[in-house]
Structures are given as structure tokens and as C-alpha cells.
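Asker: coordinates only, sequence not included:
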């Protein structure tokens, strides 16, 4: 058993600001799970402030997000923008290009669960979601 303390000690994990080459707007990330090999799963609690969102991206081994708080939006390339709320679980299929983030007037928090292996990184980041794309009609 290993306990990683959230706020004290040498192995404490601090909240990280989401980098601007992955996100638009204010996003904060807390590592929730990072198991050593042979495990391939990692999970992060991602906090999106209103209007914040990921860039377009894809996951070679799929991604699941579980909304825990607020109101969010998500979209796969070519599909409608979907509104997501607490308790909603979204599966993005392997290599499905997509984005997700907060609505314009509410924050959104989700648990992002990803896999990686020796041949596949957890995520491939692409171009930013434009304001026009983000503000398009909702499903």
C-alpha cells in the first residue's frame, strides 16, 4: 500500500495549472491515479473554469470522463456539441478527435481516465478549439 498525501510530505502532489498548449482558459489538474507499470491507467481530476476547454485531441487507447461538478460541453469532430452534467460518463473511442470543457457560465469538473502503453501515449494534442467552434449551436 502507498498513500500519496495531497498536501504534505516529500511525495505530495500539488494542483497543476493546465498548459496553454493543451487548454484554452483557466484549467487546473489534480493527479488522482498514476499507477506504476504494468498498469496502463492514469486518472486526473480536471477543473475547468467557465469557457475553459481542451484543445482538439485524441487518445490511441480511448478516454473516459466522469463529470463530478458543474455543467460541461463535449464534442467529437463532425458531431454536435453535447451538454454534460454531474454523473454523466463520456467514452471517447480510440483515436476519436474531440474536446471537452466547461460551459460559458458554469465551471465543470471531471475525472479523466486514460490508458497508455509502450506504443501509445495517453493523448495526442491537436489545434485549439476556436471561439466559433465553442460557441456553435448545442445539441
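Answerer: Happy to help now that I have it. Keep in mind it's a predicted model, so treat the numbers as computed, not measured.
Asker: Please count neighbours and contacts with C-alpha atoms only from this point.
Answerer: Fine.
Asker: Against residue 132, how distant is the residue sitting nearest the centre point of the chain?
Answerer: With distances taken as CA atoms, centre = their mean, residue 112 lies nearest the centre of the chain, 5.0 Å away. Going from residue 112 to residue 132 by CA to CA, to the nearest Å gives 25 Å.
Asker: Presented hereafter is structure B, for comparison with structure A:
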């Protein structure tokens, strides 16, 4: 057993996110072959990731607020605290906060042997794409 060092909260880069987003790394891969990565991510209202995909998939578990999550070509999912979404390896998607409230989620994924392939960042989600899903929500 090994106590992990505390890492500071980091603001995510504007090249990968629209709006203010902060991350706290909870778990990182270890030298013994364990490959899991876990982070707590906080989004300001309306903030969202760029389109992206993960080489080995990603699990998203919402803990506070309301998340909007969309796979490319799919419907926007409205995800509430306690709900979990899985994105398959290579599935292009984005996730972020609804316009009216902060949102927090945990993200969990395995890191491939080549860490550079863990996440492939793509173009930003436009305001039009982001707001297009509002008409489909109750």
C-alpha cells in the first residue's frame, strides 16, 4: 500500500475546453503495471470539453449538477448525480455542464502503453452544437 502524493487543482487548457474547467487527479498509473487514471473534474456553467476520444474508452460518473454528454452523431444525454455514462474506445464525444449550474464528475479510464494515445483531442464544440440539444430536452 502506498499513500499517493496530493496534487494541486489544475485549470484545464483553453485549447481543449470552452469555459472554465478544473481537474483534480485522484489516481494515476503506477510503476507496477496498474493503468487506471481517475480525476474529479469541475465545469462552470456552460463549460465543455472539445470533441475527443479515448484509446481505451472512458467512464464518466456525475457527482453534482447536470452534465450534458454527446457522442458524435448522437443525441445529447442529460446526466444527473449518481448516473454513469461509458464511452467506447475511439468514440468521439464531448461532455460539459448545462448552462445554468456548475457540474462535477469523476472520469475513469485506463492509460494505454503509449500514453500519447490515451486521449485524442479534436475541434471545439461550437455554441450552436452545444445548444442544439436543448430543444430535445423536456
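Answerer: Good, I have the coordinates. Here the structure is a predicted model, which means the values were calculated and not measured.
Asker: Tell me how they score on TM after superposing.
Answerer: Overlay of the two chains. TM-score (TM-score structural alignment, normalised by the length of the second structure): 0.91; 133 aligned residues with a CA RMSD of 1.2 Å.
Asker: so the residue nearest to the centre of the first structure sits in a helix?
Answerer: No: counting by DSSP: H, G, I helix; E, B strand; the rest coil, residue 112 of the first structure is not part of a helix but strand.
Asker: Could you count how many residues lie near residue 95 of the second structure?
Answerer: Using other CA atoms under 10 Å, residue 95 of the second structure has 25 neighbouring residues.
Asker: Quick check: the aligned residue for it in the first structure?
Answerer: Under the alignment (TM-score structural alignment), residue 95 of the second structure pairs with residue 100 in the first structure.
Asker: Name the SS class of its match, please.
Answerer: Per three-state DSSP, residue 100 of the first structure ends up strand.
Asker: I figured it was touching residue 67, is that so?
Answerer: No: using CA atoms under 8 Å, residue 100 of the first structure is not in contact with residue 67, being 10.7 Å away.
Asker: can you give me the helices in the first structure?
Answerer: Along the first structure, the stretches classed as helices by DSSP state H are 131-134.
Asker: Not counting sequence-adjacent ones, nearest residue to the aligned partner of residue 61 of the second structure in the first structure?
Answerer: Taking TM-score structural alignment, residue 61 of the second structure has residue 66 as its aligned residue in the first structure. Nearest non-adjacent residue to residue 66 of the first structure, counting by CA to CA, 6 or more residues apart in numbering: residue 89, 4.5 Å away.
Asker: do residue 117 of the second structure as well
Answerer: Nearest to residue 117 of the second structure is residue 55, by CA to CA, 6+ apart, at 5.8 Å.
Asker: now residue 111 of the second structure: how far from residue 34 of the second structure?
Answerer: Counting by CA to CA - residue 111 of the second structure and residue 34 of the second structure are separated by 9 Å.
Asker: again with residue 12 of the second structure
Answerer: According to CA to CA, residue 12 of the second structure stands 25 Å off from residue 34 of the second structure.
Asker: next one: residue 117 of the second structure
Answerer: From residue 117 of the second structure over to residue 34 of the second structure (counting by CA to CA), the distance is 17 Å.
Asker: Compare the two and say which is more crowded by neighbours.
Answerer: Remark: of residue 117 of the second structure and residue 34, residue 117 carries more neighbours, 14 against 11, as counted by other CA under 10 Å.
Asker: residues contacting the aligned residue in the second structure for residue 83 of the first structure?
Answerer: Using TM-score structural alignment, the partner of residue 83 of the first structure in the second structure is residue 78. Contacts for residue 78 of the second structure were tallied using CA atoms under 8 Å, 6 or more residues apart in numbering; they are 66-69, 137.
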